[in-house]
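Trainee: Predicted model, plus sequence, below.
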Amino acid sequence: MMLNTPALTPGTLFARETLWQSWLDVEAALSEVQAEMGVIPESAAQGIRDAARLDVIGIEALEADIQVTHAPILSLTRLLARTAGEAGAYVHWGATTQNVMQTGRILLVREADREIRKALAGVLTRFSDLADTHADTLMAGRTNRQHALPITFGFKVAGWIEELTRSVDRLDGGARRLFALPFGGAVGAMHAFGAEGRELNRRLAARLGLRELLVPGRTNNDLFADYVVQLSLLAMTVERIASELYLLMSQEIGEISERLDHGTVGSSTMPHKINPKYVVRVLADTAELRGLAAPAMETGRSSHEGDSATNQLLGSILDRAIPLAWDMARRFEGLIARIEVNAPVMARNANLTGGAIATERLMMMLAPMIGRAEAHDLVHHAIENHSEEQCSVADALRNDSTVLAHLSDAQIADALDPTGYCGDSSSIARDAAIAGRRTAERL
């Protein structure tokens, strides 16, 4: 079902007029299904559909009525009934406030979900291109923020692709569970519809493109909380990637930069500064969105068959979380589109340790001859005891009689070349690129 709302943005997604129109859309769809089933006259459904627009019932009139009733759905259905003429007698037939409010919100969340997925598809496409292009681009692998082993930048991006794909999988699950019809009348058992209640629910769900709930009650807040938690986990992944990019942008590392437009200024007082602009906004969004997971779970503690207190909290959290997630996804896509890779600096940094970054390879060459533990200690002590001012790592190992007893100078030099010790980095990067594009196409 297409909503009658104008083009949505994160800022207008849950705006007053947008919500009101989504409720009108639900009322119109309900009347059409009821007319098909003979619950109300066919002419009534057409009259309700024609009147179910904000510009028809009047925004100012609706606002004024809500100020009196403090019951938005009552005011909305009252004006809709008045505007629809004779058909108005069948408006909101057997429905209750929360049925309409929650269904309207779900339809709007689904619109945002589509846009979030589009942005993630763009990110995964760009990541896949980076993984392919830089499958063989040497860089230092780092653990505990220290040089560990040589990798390629494509391999690093492969890890981002796979983690982001897991986030998409989790979002899929949350969306599948959330996009269900919470329409069950006053308490969820379809009292006002007699024997036709469950069939009405089935048909209305199909018309709105939602799945059915066996118990379409008013306290299924866990579905909303679940979805917000999935968005928070997505924010965690985005934050991890963006934080790493931010660190790699630091001047002392310089392996990554943002492509900034001409005229961008970094500081009002320091003329030399060109600060990162895009990554910092993404990081701010992710921190805020992550923080909404805990309050979202508070909304699941509703009581009995209806609880306005938790519903008020839920509305507040959704108003913040869904537009924020949409903004975060768009900004993340914009950031990744501007990422530039400085391959020469990556290679330079990978060689900062003078070959020490690849000494695991040398150790594994010695291991069959003297044992792995002894080989580890031998290489470790040779590096530990050498002075960079006096000799290189390679020279320190060449000066060790035990090493020389088993390996030639050429073998030592070859072992310490980081370009020859990147493991499966290249093949993993290329496989991840294929997987990333596959997920992007599905999104």
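Mentor: Okay, I see it.
Trainee: all contacts plus neighbour counts: C-alpha atoms, from now on.
Mentor: OK.
Trainee: counting contacts, what elements does the longest helix along the chain pack onto?
Mentor: In terms of residue count, the longest helix belonging to the chain (DSSP state H) is helix 97-133. Packing partners of helix 97-133 (3 or more CA pairs under 8 Å, 6 or more residues apart in numbering; DSSP states H and E): helix 16-36, helix 72-83, helix 153-178, helix 308-337, helix 425-442.
Trainee: take the one below as the second:
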Amino acid sequence: MSDLSRNTYSDVASGDTSFHEHLSDRAFITAILEFEAALADAAADAGHITLESARAAHDAINATELDLDAVAAASAAGGNPTIPLVADLKKRAGDANGIHVGATSQDAIDTALVLCLRRAGRVLDTRLGDVVKLLSDLATTHRDTPVMGRTLGQQALPTTFGVIAAGWLEAVRESARQLGLALEALPVQYAGATGNLVDTHPRGIDVHDRLAASLGLASRPLVWHTNRLPLVSVGLAAAQVAGAVRKIAGDVIASSATEIAEVAEATPGGSSSMPHKANPAAAVACDGYARRTPGLAATLLDTLDCRWQRGTGSWHAEWQTIREIFAATASAVNRIHASLDGLRVHTETMAQRTTGDHTGHAAEITDLILEGDHR
């Protein structure tokens, strides 16, 4: 199995893979073990198990050497990887009281996904900050650069390239903010087999809240086994980020066309058969990655249909979908950064096509958008 989130082309070809490493199968399974270790500590701290049982749990977890292929094969019988992992830990521990205390498989898997997403989100936020800086610089530099606006595929009225870049900036900045809020709100999952913490009563809620604090996660909603809004919200927020950078990519691609040639990537791509071409390859790749996210977002919305106290297939559909939507978004952000870094703006070509010199409030709008940039 790969230590990246999907495959060699999709991740490595997008640029920096530090984001994708947090979404890998290894990161996911390791986070399940992290949940089990933190749960043993929380249960001991709450007085539900002994310190000796917690230590035995830690010894078993620390001694585990992950064989991802073996875990995948063993997952088939029960339908998820937690079942064989927990069975192995209980065998290793001897004293099994500290393993999977009062938990169910969904508790471990949901919390592991949340941990992976939070960590990946921190890397993505840094990259988005870099994109915001590039856009802010473009908007500032070209505050007064005239260019023909285009509506419905036709030339319209003059505007400025500064206000165009500021519009790109505003969308990226706001979508990044929304994603940050959704990630910050991601909660721990710990509620037991039917969501009522019966196996750790009367200390269950105390164990839950200690576990949340230990992992640095929100403690509410208390039970979200069939309330999938936390994961769906963060997935949709990621898709909005992908949409915001895809808009930029589309404009760069269109404006790089030979017949327009108003912008050009600093390091355009070539062609295997046409040596004269200078393709906006980074923007094209950004578009390709981002274009996958609406379908993935639709799948996440479909998972809101959870039956009774545990989703039957709807929950299982989330595990890869949420990682895919994050990975595709991160890859799109990587490529739009490459597209914008050193973007060549052909101001003379823009000026030659501009009819009239009235650009309205374009410069003032640019300034107002830039003033809202507090990153």
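Mentor: On my side now, so go ahead. Model, not experiment: these values are computed from the prediction.
Trainee: quick one on the thing from earlier: mean per-residue distance, the longest helix of structure 1 to structure 2?
Mentor: In the superposition with structure 2, the average deviation recorded for helix 97-133 of structure 1 is 0.9 Å (mean CA distance after the TM-score superposition for structure 1).
Trainee: what's that helix aligned against in structure 2?
Mentor: Using TM-score structural alignment, helix 97-133 of structure 1 lines up with residues 105-141 of structure 2.
Trainee: Buried residues in that stretch, which are they?
Mentor: 105-118, 120-121, 123-125, 127-128, 130-132, 134-140 (16 or more other CA atoms under 10 Å).
Trainee: what do you get for stretch 93-104 of structure 2?
Mentor: Buried, per 16+ other CA under 10 Å, within stretch 93-104 of structure 2: 93, 95-104.
Trainee: Just those residues: which are in helices?
Mentor: Using DSSP H, the buried residues of stretch 93-104 of structure 2 in helices are residue 93.
Trainee: still on that earlier bit, using TSV, please lay out the helices and strands packed on helix 97-133 of structure 1 together with mean neighbour count and distance to residue 284 of structure 1.
Mentor: Converted to TSV, those look like this (neighbours: other CA atoms under 10 Å; distance: least, CA to CA, whole Å):
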stretch	mean neighbour count	distance to residue 284 of structure 1
helix 16-36	22	26
helix 72-83	21	34
helix 153-178	21	19
helix 308-337	20	9
helix 425-442	20	25
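Trainee: Select, out of those, the one closest to residue 348 of structure 1.
Mentor: Shortest separation from residue 348 of structure 1 across those is recorded for helix 153-178, at 13.4 Å, computed as CA to CA.
Trainee: chain center to that closest one: distance?
Mentor: Centroid separation between helix 153-178 of structure 1 and its chain, computed with CA atoms, centre = their mean, to the nearest Å, is 8 Å.
Trainee: cool, stretch 50-67 of structure 1 as well?
Mentor: The answer for stretch 50-67 of structure 1 is 35 Å, by CA atoms, centre = their mean.
Trainee: And the next helix or strand past the longest helix of structure 1?
Mentor: strand 138-143 (DSSP states H and E).
Trainee: Show me what that next one is packed up against.
Mentor: Using 3+ CA pairs under 8 Å, 6+ apart: strand 138-143 of structure 1 touches strand 146-152, helix 343-350.
Trainee: follow-up on the earlier one: any chance of the helices and strands packed on helix 97-133 of structure 1 in CSV, plus distance to residue 199 of structure 1?
Mentor: Formatted as CSV, those follow (distance: least, CA to CA, whole Å):
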stretch, distance to residue 199 of structure 1
helix 16-36, 10
helix 72-83, 24
helix 153-178, 20
helix 308-337, 27
helix 425-442, 32
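Trainee: Any figure for the gap between the nearest residue to residue 398 of structure 1 once chain neighbours are set aside and residue 363 of structure 1?
Mentor: Nearest residue to residue 398 of structure 1, sequence neighbours excluded (CA to CA, 6 or more residues apart in numbering): residue 404, at 6.1 Å. Distance, residue 404 of structure 1 to residue 363 of structure 1, using CA to CA, to the nearest Å: 13 Å.
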